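No letters, just coordinates:
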């Protein structure tokens, strides 16, 4: 009986030792794949975030330009500039970095060929007065057209899956930066 009990203990001990080795081998094979999946998810999320941040910043750069250059967007005088080419690159770059979320690196951002065209339009119409007679009124509208080529270098966090690559976008926006109505 003792021999049988010793043989069973020895058999169970060898079986437990074999199972421990098998679990260690499975862990050694699966753990690197798990780490790889975690890093790939983080990396793709980071690069996707930078792409979205870049698109957001580009679409809002024109508003930043208005705030930077024209504190009074209601300047409707004919003497106001119509075509602006000098200094626009730096103002658009500043507008992009100011409107970008966390992660936009200004040293990797290149703005080229930026130009702004400002135009004024007016339309006349009649407005009723207190004596119920129509009076002439004019609505002045200031339009801004921004065009620029914007490039940004995206740097991944780890760099195992995705290498550093560039994004380029040509922005071409028209917007109304102010309106005034005047009656005479």
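Yep, it's here. Treat the numbers as computed from the prediction; the structure is a model and nothing was measured. Numbering: from 1, shown residues only.

use CA for all of it now, contacts and neighbours both
Fine.

quick one: residue 43 is in a helix?
Yes: assessed with DSSP: H, G, I helix; E, B strand; the rest coil, residue 43 lies in a helix.

what's the spacing between it and residue 116?
The gap separating residue 43 from residue 116 is 37 Å, by Cα to Cα, to the nearest Å.

Same question for residue 180.
Between residue 180 and residue 116 the distance is 21 Å, computed by Cα to Cα.

These two - which one has more neighbours?
residue 116 (22 against 13; other Cα atoms under 10 Å).

which one is the more buried one nearest to, not counting chain neighbours?
Nearest residue to residue 116 in three dimensions, chain neighbours excluded: residue 146, at 4.7 Å (Cα to Cα, 6 or more residues apart in numbering).

does the one you found sit in a helix, a strand or a coil?
Using three-state DSSP, the structure places residue 146 in strand.

Verify the contact between it and residue 119 for me.
No: between residue 146 and residue 119 there is no contact under Cα atoms under 8 Å: 11.7 Å.

one more structure, for comparison:
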């Protein structure tokens, strides 16, 4: 008798379960797709930042850089040539890395590349302070400064997020990198 009530009750609830399923399934799919798209944007941000940092470390001005090092004169480039040079190096770097970045959606503006010969003074401090001769010593060195405003537009990959993010998400990086360069044995040495 008790069993028959449970069986009859389950027949009545079949329609209710279908209605609940019809309500919950789209919400569940929306949440899952949102998580996928947020993960996609975060992954692209990490790849974008890493590829820019790697490009800035490997950037080379070629003969102009060597001339500045040999003559101990500063060399500063900005504007269109610097934008184009950074873009070319960035495209090459992304291709070498195999990063999933569509370089056609990358904009590079306000670039400045400077080789400053003997202009920057650095303080060198030994972390544990054991070497008293080298602790807090100062030295001048030739540095390369790279500055640029870089933007990258990322679009969602799931169909549920596209109506909400139809314009995409713009990732920004205000690139500013200083690195030491020297001529050692006639070769361009970068640190």
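Cool, got the structure. Only a predicted model underlies this, so the values are computations on that prediction, with no experimental measurement involved.

What does the superposition give as a TM-score?
With the length set by TM-score structural alignment, normalised by the length of structure 1, the two chains reach a TM-score of 0.67; 157 aligned residues with a Cα RMSD of 3.5 Å.

ok, back up a step: neighbour count: residue 146 and residue 119 of structure 1, which is higher?
Between residue 146 of structure 1 and residue 119, counted using other Cα under 10 Å, the more crowded position is residue 146 (21 against 17).

Nearest residue to residue 68 of structure 1 in space, please, no chain neighbours.
Counting by Cα to Cα, 6+ apart, residue 68 of structure 1 lies nearest to residue 91, which is 7.2 Å off, once chain neighbours are set aside.

Structure 1: which residue goes with residue 180 of structure 2?
Alignment note (TM-score structural alignment): residue 180 of structure 2 maps to residue 176 of structure 1.

show me the contacts for its match.
Applying Cα atoms under 8 Å, 6 or more residues apart in numbering to residue 176 of structure 1 gives the contacts 141, 142, 143, 144.

check which helix or strand covers the closest residue in space to residue 39 of structure 1 that isn't next to it in sequence.
Spatially, and ignoring its direct neighbours in sequence, residue 39 of structure 1 is nearest to residue 158 (7.7 Å; Cα to Cα, 6+ apart). Of the helices and strands defined by DSSP states H and E, none includes residue 158 of structure 1.

Residue 8 of structure 2 too?
helix 2-58.

Can you name the residues in contact with the helix or strand just after that helix?
Going down the chain from helix 2-58 of structure 2, the next helix or strand is helix 63-71, by DSSP H and E. Helix 63-71 of structure 2 has contacts (Cα under 8 Å, 6+ apart) with 73, 74, 75, 115, 117, 142, 182, 183, 188.

quick revisit: can you list the contacts of residue 176 of structure 1 in TSV and add secondary structure and neighbour count?
Output for the contacts of residue 176 of structure 1, formatted as TSV (DSSP: H, G, I helix; E, B strand; the rest coil; neighbours: other Cα atoms under 10 Å):
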residue	secondary structure	neighbour count
141	strand	19
142	strand	20
143	strand	18
144	strand	20
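
Would you mind confirming that residue 140 of structure 2 makes contact with residue 120?
Yes: judged on Cα under 8 Å, residue 140 of structure 2 makes contact with residue 120 at a distance of 5.7 Å.

List the residues that contact the aligned residue in structure 2 for residue 65 of structure 1.
Aligning on TM-score structural alignment places residue 65 of structure 1 opposite residue 59 in structure 2. Residue 59 of structure 2 makes contact with 86, 89 under the criterion Cα under 8 Å, 6+ apart.

since we're on residue 75 of structure 2, how many residues are nearby?
Residue 75 of structure 2 has 17 nearby residues by other Cα under 10 Å.

Could you do the one 3 residues further on as well?
Here the neighbour count serves as a burial measure; for residue 78 of structure 2 (other Cα under 10 Å) it reads 16.

ok, it - contacts?
110, 111, 112, 113.

What subset of those residues is buried?
With burial judged by 16 or more other Cα atoms under 10 Å, the buried subset of these is 111, 112, 113.

Spatially central residue in structure 1, please.
Closest to where the C-alpha atoms of structure 1 average out (Cα atoms, centre = their mean) is residue 53, at 1.8 Å.

how about it, what's its match in structure 2?
By TM-score structural alignment, residue 53 of structure 1 lines up with residue 47.

Make sure that match is actually in contact with residue 102.
No: checked against Cα under 8 Å, the pair residue 47 of structure 2 and residue 102 is beyond contact range at 11.3 Å.

Now do the shared contacts for these two.
Counting by Cα under 8 Å, 6+ apart, nothing touches both residue 47 of structure 2 and residue 102.

if I pick the closest residue to residue 150 of structure 1 other than its chain neighbours, what's in contact with it?
Setting aside the residues directly before and after it, residue 150 of structure 1 is nearest to residue 111 in space (Cα to Cα, 6+ apart), at 4.6 Å. With contact set as Cα under 8 Å, 6+ apart, residue 111 of structure 1 has these partners: 89, 90, 92, 93, 148, 149, 150, 151.

Repeat the analysis, applying 7 Å as the threshold.
89, 93, 148, 149, 150, 151 (Cα atoms under 7 Å, 6 or more residues apart in numbering).
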